[in-house]
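Undergrad: Here is my input; please provide its structure:
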Amino acid sequence: MQAHFASTAELTRIPEVVVVIDVMRAFTVAAWAFAQGAERIVLAETLEQARTLKGRHPDWVALKDGPPAPGFDTVNSPGKLRSLELSGRTLVQKTSNGTAGAQAARHASLLMCASFTVAAATARLLRDRNATDVTFVITGEDGQADEDLACAQYIAELTRDPNADPAPYLHRAAASAAAADLAGGLRLGYQGIHAEDVALCLEANRFSFAMTATLDGPLMTLRSSPIPTR
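TA: Alright, predicted model coming up:
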């Protein structure tokens, strides 16, 4: 498989197969939402769209980056989300990096969203689809986020070697600016951060599903794709 790594801004031409990476924290949160029973996640284009969808569908669960805000049920934190009962629920998610990256690649033939938690399942789906050319979108820090790049490189390596060791990649993510920012925010008592967020973002292959995004009319919808082991 030929792997390419690009920032969201560099997606001037939409490749056939795209994997959008946001380790800290959008697509770790999404993975936990599916693990908690969520049926689907609508990836909103703007905060206003997220609020509007929540207003139209009061039973949907809306979440965003940063501190709690009117019109949203929770925040973009895996530590906070994993305590919620989400069976059969629809979520609306808007974040600064992850959902924006997915929207930029919305017309890819195969669009996946990933973090370390679903890395092996993502690689397995790429192999099952016989993907020979894959673009990984590094959403953080204008394409420079090392936690996202490390995750993308780990997934690419898993497509070649399903037994690839995650440890070197997780070490890079743990030493990233994003991890330091979350730890610093926690020390300062910022709302919207949970004490276990960084640790949860650094769990490799916790879940046995990949996450694929498709367009449902005007809305981009993320769903889990169980990957059987064999």
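Undergrad: C-alpha only now, for contacts and for neighbours.
TA: Will do.
Undergrad: In space, not sequence, find me the middle residue of this structure.
TA: Nearest to the mean C-alpha position of the chain, by Cα atoms, centre = their mean, lies residue 27 at 1.7 Å.
Undergrad: Give me the residues contacting the helix or strand hosting that one.
TA: According to DSSP states H and E, residue 27 maps onto helix 26-35. Helix 26-35 has contacts (Cα atoms under 8 Å, 6 or more residues apart in numbering) with 21-22, 40-41, 76-78, 81-82, 86, 95, 97-99, 113-118, 200-201, 207, 211, 223-224.
Undergrad: mind listing the helices for the protein?
TA: Assigned by DSSP state H, the helices in the chain fall at 26-35, 47-56, 78-81, 98-104, 119-128, 146-160, 167-174, 177-187, 197-201.
Undergrad: Could you dump those helices into CSV with distance to residue 217 added?
TA: Shown next, in CSV, are these (distance: least, Cα to Cα, whole Å):
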stretch, distance to residue 217
helix 26-35, 21
helix 47-56, 14
helix 78-81, 27
helix 98-104, 14
helix 119-128, 25
helix 146-160, 29
helix 167-174, 36
helix 177-187, 34
helix 197-201, 31
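Undergrad: Highest mean neighbour count across those, which stretch is it?
TA: Across the helices of the chain, averaging neighbours per residue (mean count of other Cα atoms under 10 Å) puts helix 26-35 on top, at a mean of 25.
Undergrad: how far is it from where the chain is centred?
TA: Offset of helix 26-35 from its chain centre (Cα atoms, centre = their mean, to the nearest Å): 7 Å.
Undergrad: to compare against the first, here's another:
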Amino acid sequence: MDPRFLGIPELTTEAPSVAVVVDVMRACTVAAWAFARGAERIVLTGTLDEALALKARHPDWAALKDGPPAPGFDLVNSPGQLRSADLGGRTVVQKTTAGTVGALAVRDASLVLCAGFVVAEATARVLRERAPDEVTYVVTGEDGRADEDLACAQYIAGRAAGGSPDPAGYLRRAAASRAAAELTQGVRRGSHPDDVALCLELDRFPFAMVAAEEDALLVLRRYDGNP
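TA: Prediction:
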């Protein structure tokens, strides 16, 4: 299982066979929390206008974005704020700076997984079961340089290959990342003081998250087994 670690700008027009989109702080962690809070599915969008248009057509959907609260949006991209939300049976529309962009960039892959530390082992388990020859890990933050995303991707790759890497070093790298510092210092608006800690909870959830086309939309769903 040959791993490749690429930033969004490095992705070619040819879709990878299997892609793992990693956004630790915070889109993929938030998506996992949304499922834990009862969301049925998450529609990943490329623009705020698209998210608002979907919300307008489906008033019962919950729209989520990066940054501070804004008109038309119900939620912000913060696990600390989302953990108390009641999303039972609802569709969430998610638009973020990096995570949703990375997923949309590989939407034509035969298998698209979205991951963070909170679903690391469940993601690796799907890869072990599928045993692809090659896996492209999309390191979404900072054009592929975000160390929290790269550390998580490398950890998942080690687990997917059947190894038992010590997670401590990977989690330390993520905790020392630029994103973690900006969240801790309140630089990133729409955050919660617990966001960094929640993003670094290894294997908090037992499910993987798989994205696939549904009615011309890229839809993320919870998977407790092999898709």
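Undergrad: what TM-score comes out when they're superposed?
TA: Scored against TM-score structural alignment, normalised by the length of structure 2, the superposed chains reach a TM-score of 0.96; 225 aligned residues with a Cα RMSD of 1.2 Å.
Undergrad: still on that earlier bit, corresponding residue for the residue nearest to the centre of structure 1 in structure 2?
TA: Residue pairing (TM-score structural alignment): residue 27 of structure 1 is matched to residue 28 of structure 2.
Undergrad: Next one: that match from residue 118 of structure 2, what distance?
TA: According to Cα to Cα, to the nearest Å, residue 28 of structure 2 and residue 118 of structure 2 sit 9 Å apart.
Undergrad: what does residue 84 of structure 2 give?
TA: Distance from residue 84 of structure 2 to residue 118 of structure 2, counting by Cα to Cα: 17 Å.
Undergrad: Of the two, give the one with the bigger neighbour count.
TA: Neighbour count, other Cα atoms under 10 Å: between residue 84 of structure 2 and residue 118, residue 118 has more, with 26 against 11.
Undergrad: List the contacts of the more buried one.
TA: Neighbour list for residue 118 of structure 2: 29, 32, 199-205 [criterion: Cα under 8 Å, 6+ apart].
Undergrad: Residue 1 of structure 2 reaches residue 136, doesn't it?
TA: No. Judged on Cα atoms under 8 Å, residue 1 of structure 2 makes no contact with residue 136 at a distance of 10.2 Å.
Undergrad: Tell me which of the two has more neighbours.
TA: Set side by side, residue 1 of structure 2 and residue 136 show more neighbours around residue 136, with 24 against 15, by other Cα under 10 Å.
Undergrad: could you list every residue that touches that one?
TA: Listed by Cα under 8 Å, 6+ apart, the contact partners of residue 136 of structure 2 are 3-6, 16, 18-20.
Undergrad: go with 7 Å
TA: Residues in contact with residue 136 of structure 2 (Cα atoms under 7 Å, 6 or more residues apart in numbering) are 3-5, 16, 18-20.
Undergrad: do you know how far residue 118 of structure 1 is from residue 23 of structure 1?
TA: With distances taken as Cα to Cα, residue 118 of structure 1 is found 10 Å from residue 23 of structure 1.
Undergrad: Hmm, residue 128 of structure 2 is touching residue 160, no?
TA: Yes. Using Cα atoms under 7 Å, residue 128 of structure 2 is in contact with residue 160, at 5.3 Å.
Undergrad: Mind checking which of the contacts of helix 26-35 of structure 1 are buried?
TA: Burial by neighbour count, judged by 16 or more other Cα atoms under 10 Å, picks out 21-22, 40-41, 76-78, 81-82, 86, 95, 97-99, 113-118, 200-201, 207, 211, 223-224 from these.
Undergrad: Identify those among these that sit within strands.
TA: Under the assignment DSSP state E, those contribute 21, 40-41, 113-114, 211, 223-224 to strands.
Undergrad: wait, which of those is closest to residue 142 of structure 1?
TA: Nearest to residue 142 of structure 1 out of these is residue 21 (Cα to Cα; 12.3 Å).
Undergrad: And for the closest one, nearest residue in space, chain neighbours not counted?
TA: residue 114 (5.1 Å; Cα to Cα, 6 or more residues apart in numbering).
Undergrad: List the contacts of the counterpart of residue 39 of structure 2 in structure 1.
TA: With TM-score structural alignment defining the correspondence, residue 39 of structure 2 maps onto residue 38 in structure 1. Residues near residue 38 of structure 1 by Cα under 7 Å, 6+ apart: 86-90.
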